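any chance you can model this:
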Amino acid sequence: MQPDPSPGRSPSMPRLALASLAGTAIEFYDFFVYGTAAALVLGPLFFPSFSALAGTLAAFGTFGIGFLARPLGSAVFGHIGDRYGRRPVLLGSLLLTGLATVAVGCVPSYASIGPTAPVLLLLLRFLQGLGLGGEWGGAVLLTAEHAPEGRRGLWSSFPQMGPPVGFVLANGTVLVLSAALTEEQFTAWGWRVPFWAAGLLALAGLWLRRSVEETPQFRALAKTGRRSETPLRDVVRGHWRLLLLTGGALASGYAVFYATTTWSLAYATKQLGLDRTVVLGCIMTAVVLKGLLTPLLAVLGDRYGRKPLCLAGCAICAVWMFPFVALLCAADPLLMTLGFLGALLGMVTTFAVVGAYLPELYAPRVRCTGAAVGYNLGGVLGGALTPVVATALADGDGPPWGVALYLSGMALLSLSCFALLPETNPAVAGPGAGRGTRKGAAEAAAPA
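So this is what the prediction gives:
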């Protein structure tokens, strides 16, 4: 990633980091509150003719549609980001996700409008994923393209703290409502309140981002006329191998995160019979600690390189999944929290540095599209199917060791993909780092 070639006053990095963190937190709040609702209430409300297991699977199926939409959102908003600037992406993606989330809270149940209800749910979940697919690329580039080289990992970790903040907001809201309302009240209307709250959060996010400046590297591209006319085509044709490797590399982190935060919630409440407030409290504790560790691990990435941390994170996930399942099945809050924390430690060791790592793999002219599509392709491979697969594998007596085997296999897949990617931190790999993978590397690294 080249230094800023354009003159002008230096922007406030803390202000930019706050804007990027706030936006990703709000958008991931929207995305996560759906996952929590899918684990707890959407099955009976929108798929009442199904058995309890089939209803949960169907609800998680609509959850997965959001992941399938994310690469499409990356392509659409990535085109905007590479052609017209990173700033429009920040505003448009936040608005789309917020409106779709509020609308989910307004959809009548199957009992009121029949089959139209799950169809509307599916459509709105798709729009949620579309908006979130564009958010990550814009937020990460806002910090990555403004940050000084030696601190790029640190500043680019702020958008990566957005997901845990969004998760805590979403599940904290559900936790309060669960404690304050009866089961009948929560099922009748209480679950809708977090979706309606997304409207206020979206307005707050738009206000925070209203004065965000365009990044220096995009200004340089616009000035020299070297923007890509067809960013997606350029990325797919020139860097398809890089896209597949980054998608596979990130798949494990997604799988582990959603197994921990979404599947575990459903399994613990329905299979183990635990109270949802207890399970949510355990998960939230682990997620908060994950968020606090993110900037610390990002600093290590600035000092020792992106790739070593990514490899270490995948290795932790590979060896921890069987203890994770055993601790979950112990049904003890302290042991469950330990299991969740170990799993998320592996995940965050990788994801703390990808905010800097992925943009550094692509040239500025296709960076918004390439980084975002690669990131969200990992979401499809690891996040979309994991709750469904894990729920199916856990249908039976005894600990769900099949889930542990599945997650460990995903971790080994990601480990192999990261091993084939280059180091991009110039402080570790030297000048010329981050030049893409072998085929198409010269074009990927060519100065814009």
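
C-alpha from now on. contacts and neighbour counts both.
Will do.

right, and M13 touches P148 too?
No - between M13 and P148 there is no contact under CA atoms under 8 Å: 9.5 Å.

can you list residues touching both of these two?
Overlap between the neighbourhoods of M13 and P148 is empty, taking contacts as CA atoms under 8 Å, 6 or more residues apart in numbering.

quick one: name whatever helix or strand follows the one helix or strand L338 maps to.
Taking DSSP states H and E as the definition, one finds L338 inside helix 333-360. Per DSSP H and E, the first helix or strand lying C-terminal to helix 333-360 is helix 367-379.

and that following helix, what does it pack against?
helix 52-84, helix 116-144, helix 231-258, helix 333-360 (3 or more CA pairs under 8 Å, 6 or more residues apart in numbering; DSSP states H and E).

turn these into a markdown table, including mean neighbour count and distance to Y375.
As requested, the helices and strands packed on helix 367-379 are arranged in a markdown table below (neighbours: other CA atoms under 10 Å; distance: least, CA to CA, whole Å):
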| stretch | mean neighbour count | distance to Y375 |
| --- | --- | --- |
| helix 52-84 | 24 | 8 |
| helix 116-144 | 26 | 8 |
| helix 231-258 | 23 | 6 |
| helix 333-360 | 25 | 8 |
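
to compare with the earlier structure, here is another sequence to fold:
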Amino acid sequence: MSSVAAENTEATPRKPHTTVPKSRVILASLIGTTIEFYDFYIYATAAVAVFPALFFTGNDDTAKLLASMATFGAAFVARPIGSVIFGHFGDRIGRKATLVGALLTMGLATFLIGLLPTYHQIGLWAPAMLTILRFCQGLGLGGEWSGAALLATEYADHGKRARAAMWPQLGAPFGFILANGFMLLLTIFMGFNSAEHAGEFDHAFLVWGWRLPFLASLVMVLVGLYVRFKLEETPVFKLAVKEDKKVKTPLAEAFKVAWWPMIQGTFIMLATYVLFYLMTAWILSFGIAKVEAGGLAIPYRTFLIIQLITILFFAAMVPVSGWLADRYGRRSSQLVITGFIVLFGLSFGFFMAPDAVGTGSEANIVRIVIFMAIGMTLMGLTFGSMSAYLPELFPTNVRYTASGISYNVSSILGAALTPYAAVWLNAHGGVGAVGFYLAGAAVLTIVFMAITHETRDVDLNTMARK
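Purely as a prediction, here's the structure:
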């Protein structure tokens, strides 16, 4: 472990040689993550507004929402498994082919969700099949992110890696805009309002309208496959092949030479994940929930518009994050940003407690927008450079596997549990308790960043010893 870290920091960086246009690399890394996050957000939105009504039974709205959030979390359990499976092939046969497989897995699972019968049609088989397909979504995303991050960083010039690596990170806000924009347009054109029509199972939106965004993902997947098939293998992986430095069992080798960096990477991502899914999945459920269930009772459509406006702050800050990380270092910039996340967590009660912000038609929309804008700004600043920070912790021939494991184990700790835990915390301790949850995760992230070396100047061509 220590020898790998030493090699990474002491090696003289070699500039990758490639004839592939940078625009093609940018498009290939961006379009895949955009599609993947589109698929993920479509599910997250439906898990709040559609699935509790169509795939679960009972009269307790909170219990149905918790059950829906549990299926949402199933993907995060699958993601480390996906990172192992796709990481094995990514480190053995290459980044390009593996990314194609990850995109197909995610896209087909999303398409099939759009064809599922509901609980009212086939009973318990409906939530069972929904959970299985959600698990498959997680497998695909488990292999997608690390591959896209490596695609961007391994083509980049030394000293500009964080700015190059920010492109796949933009897939998160872009996918969010596409997914929630699609849902918003559907609710407008189909006249669906969650507060008025939630129990009307014969409403066109609940019968077939919600399926359209899932089915449309197939078209996007075909476009993504076309772009990726035109790409070449990364120059860093080509060098590993040329020097016969590929390992036979990347998973075993990763745990042998990089077990400590994998732990560090997992907790470095923790605050980012908690913030991410509070600002996207949980906040929507809190915003549209009934007052008696601890929510703000804001119409679904209104809250979608708030999210779509404030997600622009997320997108705007992603390139800023890449620039800061190249200018001041990954560790230094992220320590400051995570410190602000701690303070933001402590402000939840002030900004969003129902007594402070109001509910229903009396809700202070400006106050909510300010809160969301701050959260999304911090999200962009912390997320933007992570696709450089995590891969730089690992040597080339286990990088796909090791970075994927770190990223996706963190998804269990920071994302799978977060929407579920936040619903429970809000129900029992109010919105302030949810903020303390975020602040605690951010403090833990700061601790692990403080004991991790700076990675800005590492040589990505460094190999683990076979």
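
what's the TM-score for these two chains?
The TM-score (TM-score structural alignment, normalised by the length of the first structure) is 0.93; 433 aligned residues with a CA RMSD of 1.9 Å.

returning to what we had before: of the helices and strands packed on helix 367-379 of the first structure, give the one that comes closest to Y29 of the first structure.
With CA to CA, the closest approach to Y29 of the first structure among those belongs to helix 116-144: 10.5 Å.

next structured bit after the closest one?
Secondary structure here is assigned by DSSP H and E; on that basis, the next helix or strand after helix 116-144 of the first structure toward the C-terminus is helix 152-180.

how far does the following helix or strand past that following helix sit from its chain's centre?
Using DSSP H and E, the helix or strand that directly follows helix 152-180 of the first structure along the chain is helix 183-188. If you compare the mean C-alpha spot of helix 183-188 of the first structure with that of the full chain, they lie 29 Å apart, counting by CA atoms, centre = their mean, to the nearest Å.

again, but for stretch 404-414 of the second structure
Distance, centroid of stretch 404-414 of the second structure to centroid of chain: 10 Å (CA atoms, centre = their mean).

could you tell me where that stretch falls in the first structure?
Counting by TM-score structural alignment, stretch 404-414 of the second structure falls onto residues 372-382 of the first structure.

and stretch 103-117 of the second structure, by the same measure?
Correspondence between stretch 103-117 of the second structure and the first structure is established over residues 94-108, with TM-score structural alignment as the criterion.

before we move on, what about stretch 235-247 of the second structure?
Stretch 235-247 of the second structure falls opposite residues 216-228 of the first structure when the two are matched by TM-score structural alignment.

could you do stretch 76-86 of the second structure as well?
Using TM-score structural alignment, the residues of the first structure aligned to stretch 76-86 of the second structure are 67-77.

so what's the alignment partner in the second structure of L40 of the first structure up against?
Under the alignment by TM-score structural alignment, L40 of the first structure pairs with A49 in the second structure. Contacts were defined as CA under 8 Å, 6+ apart; by that measure A49 of the second structure touches 194, 285, 300.

how about residues contacting the match of stretch 404-414 of the second structure?
The contact list for stretch 372-382 of the first structure (CA under 8 Å, 6+ apart) reads 64, 67-68, 70-72, 74-75, 78, 133-134, 136-137, 243-244, 246-255, 358, 410.

let's see it at 7 Å
Residues external to stretch 372-382 of the first structure that are found in contact with it (CA atoms under 7 Å, 6 or more residues apart in numbering): 67-68, 70-71, 74-75, 78, 133, 136-137, 243, 246-248, 250-252, 254-255.

how about stretch 262-272 of the second structure?
Outside of stretch 262-272 of the second structure, the residues within contact range by CA under 7 Å, 6+ apart are 379, 382-383, 390, 402, 406-407, 409-410, 414, 438, 441-442, 445, 448-449, 452.
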